[in-house]
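Q: Here is my input, please return the structure:
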Amino acid sequence: MPNTTLPSATSHPITEDDIANYLVNTPDFFERHAQLLATVQLSSPHNPRAVSLQERQANLLREKIKMLELRIMDMIRNVNDNMVLSDKLLQWARTLFLHTDRASLPALMADELASQFGVPQVGIKVWGVSPAYAQADFAQGVSQDAKSFISSLTEPFCGVNSGLEAITWLPDPQAAVSIAILPLREGVTGSVAPAFGLLVLASPDAQRFNSTMGTDFLARVAELASAALAPLR
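A: Predicted coordinates:
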């Protein structure tokens, strides 16, 4: 006669997973046994005493609320920082487009970038200019290799000073530890049109222009600078 005895709890002990699965699949268990919730005691991560399940849940909820508050504060700070940058960018652009002396525009552009955004050093070169500006300092001293390299950049480059030619255009090349190179060309960032100029920003702080930073803001600076300098060509 076949054995029809059910497996015993000893041969097949109930595991924690069995209990967890039962509770998950029996949502009304604690409704039928509400008194159990008041008796459940859990260890607290903040002190050695045991706390009730309700208190532990309240603590977890408070921690979650605190984390959300911190994230909201970070978002507010980022929004405020972005608004300040946007205001400075608009002021910089306004200054450029109201300036009527084209010959002094590159120098003004560099000076305003340095003062508005706190950049220690700014250099600028423009080539392919009209004969009226061909002898200006900003149109001199750029090798063909440098022009080819700059034209190969489709977006701003940030990183450590690696001895590029553009560093020699700065007032104090030895103090340039991190740099940002902004190619100037017709069209928006990403265009493959040949560059007709370059802005180089430099700082003694190695992290000011590091290789992991976003370049969207620098791309907008390059587009505005390109538009302002176009009449020199």
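Q: okay, CA-based contacts and neighbour counts for the rest of this
A: OK.
Q: burial of Leu60, as a residue count?
A: Leu60 has 12 neighbours, counted by other C-alpha atoms under 10 Å.
Q: I'd like the distance between it and Val24.
A: For Leu60, the distance to Val24 equals 20 Å [C-alpha to C-alpha, to the nearest Å].
Q: Repeat that for Ala176.
A: 62 Å.
Q: More neighbours: these two, which one.
A: Ala176 (23 against 11).
Q: Contacts for stretch 198-212 next, please.
A: With contacts defined as C-alpha atoms under 8 Å, 6 or more residues apart in numbering, stretch 198-212 is touched by 119-126, 150, 157-160, 166-167, 175-184, 222.
Q: So which of those residues belong to strands?
A: Judged by DSSP state E, strands contain the following of the contacts of stretch 198-212: 121-126, 157-160, 178-184.
Q: Mind listing residues that contact stretch 220-233?
A: Residues outside stretch 220-233 that contact it (C-alpha under 8 Å, 6+ apart) are 89, 93, 96-97, 102-103, 105-106, 109, 128-130, 133, 182-189, 197, 199.
Q: Buried ones only from those residues, please, as a ChimeraX command.
A: Filtering those down to the buried ones (16 or more other C-alpha atoms under 10 Å) takes a single ChimeraX command:
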select :89,93,96,105,106,109,129,133,182,183,184,185,188,189,197,199
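Q: just checking, which of the contacts of stretch 220-233 belong to strands?
A: Those of those lying in strands (DSSP E): 182-184, 197, 199.
Q: now, among those, which is nearest to Leu85?
A: Of all the ones in strands among the contacts of stretch 220-233, Leu85 sits closest to Leu182, with 17.6 Å by C-alpha to C-alpha.
Q: thinking again about what came up before, what's the most distant pair in the ones in strands among the contacts of stretch 220-233?
A: Leu182 and Gly197 (8.6 Å).
Q: I have a second one here; can you model it like the first so I can compare?
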Amino acid sequence: MTQAIDSQTVVQYLLEHPDFFEHHADILPELKLTSPVIGKAISLHERQIEVLRSRNKAQELKLSSLMHNARENRQLMDKILDWACRLMQYRHNDDMPRVVIDTLKATFNVPDANLRLWDTLPEHAQRWFAQPVDETIRQYANNMETPFCGRVTQQNHDIIQWLANPAGIRSAAIIVLSCNEAATPDGLLVLGSPDATRFQNAMATDFLSLIGKLASATLTDLFAAV
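A: Next up, the predicted model:
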């Protein structure tokens, strides 16, 4: 009586004897596999070719995706450089927070943006960007490890109200501003869009963090030197 052999045993045997088909080449034409591409039986050689083509296609798609991401990253870096140059041009402006907002919107085509700063120098206490901020918002900023990016939530609802048309905002990015050496929050920058997909949870936040660092460096004169 012939003993049944399970498929794993066959696989293991072939792995341990890679020269099996070299010594038994005559059986290759007899081996038939069902092709998922054309839906009929084909030879082992033909199936190998299909597998290789499929792998090549997958590699091409992966390479195309990497190239696409690289182009997008390059475009973003160019925009950040452009924005940094604009900030330097206006660095002596009396209302740098407004410059940050306006140039940010123009450079990155952001529909709406605003910011709030706290604990600024006393002479700025009555200005628009230093309006009182609720303690819960400060705590929200203290708890942020990375910029927020996604749809409006109950937690950030009050921050969205800083924007010109908060009712129409469907997605937002919120970035901590730290204008001190200790890197503790001195404010928040909020970007908003009526497009629910403009800012998504799955998006990387590296570029948002870089925007926050540039904005923070631009606004340091509004705080007492440490």
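Q: Does Ile42 of structure 2 touch Leu28 like I think?
A: No - the criterion here is C-alpha atoms under 8 Å, and Ile42 of structure 2 misses it with Leu28 at 11.1 Å.
Q: Who has more neighbours out of the two?
A: Ranked by neighbour count (other C-alpha under 10 Å), Ile42 of structure 2 and Leu28 place Ile42 first, with 16 against 13.
Q: Doesn't that one lie inside a helix?
A: No - per DSSP: H, G, I helix; E, B strand; the rest coil, Ile42 of structure 2 lies outside any helix segment and is strand.
Q: That one -> structure 1?
A: Per TM-score structural alignment, the equivalent position to Ile42 of structure 2 in structure 1 is Val51.
Q: was I right about that match contacting Thr39?
A: No - counting by C-alpha under 8 Å, Val51 of structure 1 stays clear of Thr39, with 9.8 Å between them.
Q: Could you check which residue of structure 1 pairs with Gly168 of structure 2?
A: With TM-score structural alignment as the criterion, Gly168 of structure 2 matches Ala175.
Q: Just give the closest residue to its match, not the sequence neighbours.
A: Among residues not flanking Ala175 of structure 1 along the chain, Pro204 sits closest, at 5.4 Å (C-alpha to C-alpha, 6 or more residues apart in numbering).
Q: residues in contact with Ile27 of structure 2?
A: Taking C-alpha under 8 Å, 6+ apart, we find Ile27 of structure 2 in contact with Phe21.
Q: Surely it is in a helix?
A: Yes - according to three-state DSSP, Ile27 of structure 2 belongs to a helix.
Q: Which helix or which strand is home to the residue most central in space within structure 2?
A: Nearest to the mean C-alpha position of structure 2, counting by C-alpha atoms, centre = their mean, stands Ala204 at 1.7 Å. Assessed by DSSP states H and E, Ala204 of structure 2 sits outside every helix and strand.
Q: One more: the one 4 residues further on?
A: Using DSSP H and E, Leu208 of structure 2 sits in helix 206-218.
Q: ranges for the helices of structure 1?
A: 16-25, 29-32, 35-39, 53-98, 105-117, 144-152, 216-229 (DSSP state H).
Q: Can you add distance to Asn210 of structure 1 and give those back as JSON lines?
A: Listed next are the helices of structure 1 as JSON lines, based on distance: least, C-alpha to C-alpha, whole Å:
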{"stretch": "helix 16-25", "distance to Asn210 of structure 1": "49"}
{"stretch": "helix 29-32", "distance to Asn210 of structure 1": "55"}
{"stretch": "helix 35-39", "distance to Asn210 of structure 1": "54"}
{"stretch": "helix 53-98", "distance to Asn210 of structure 1": "19"}
{"stretch": "helix 105-117", "distance to Asn210 of structure 1": "16"}
{"stretch": "helix 144-152", "distance to Asn210 of structure 1": "19"}
{"stretch": "helix 216-229", "distance to Asn210 of structure 1": "13"}
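Q: Tell me which of the ones you listed lies nearest to Pro171 of structure 1.
A: Pro171 of structure 1 lies closest to helix 105-117 among the helices of structure 1, at 11.6 Å (C-alpha to C-alpha).
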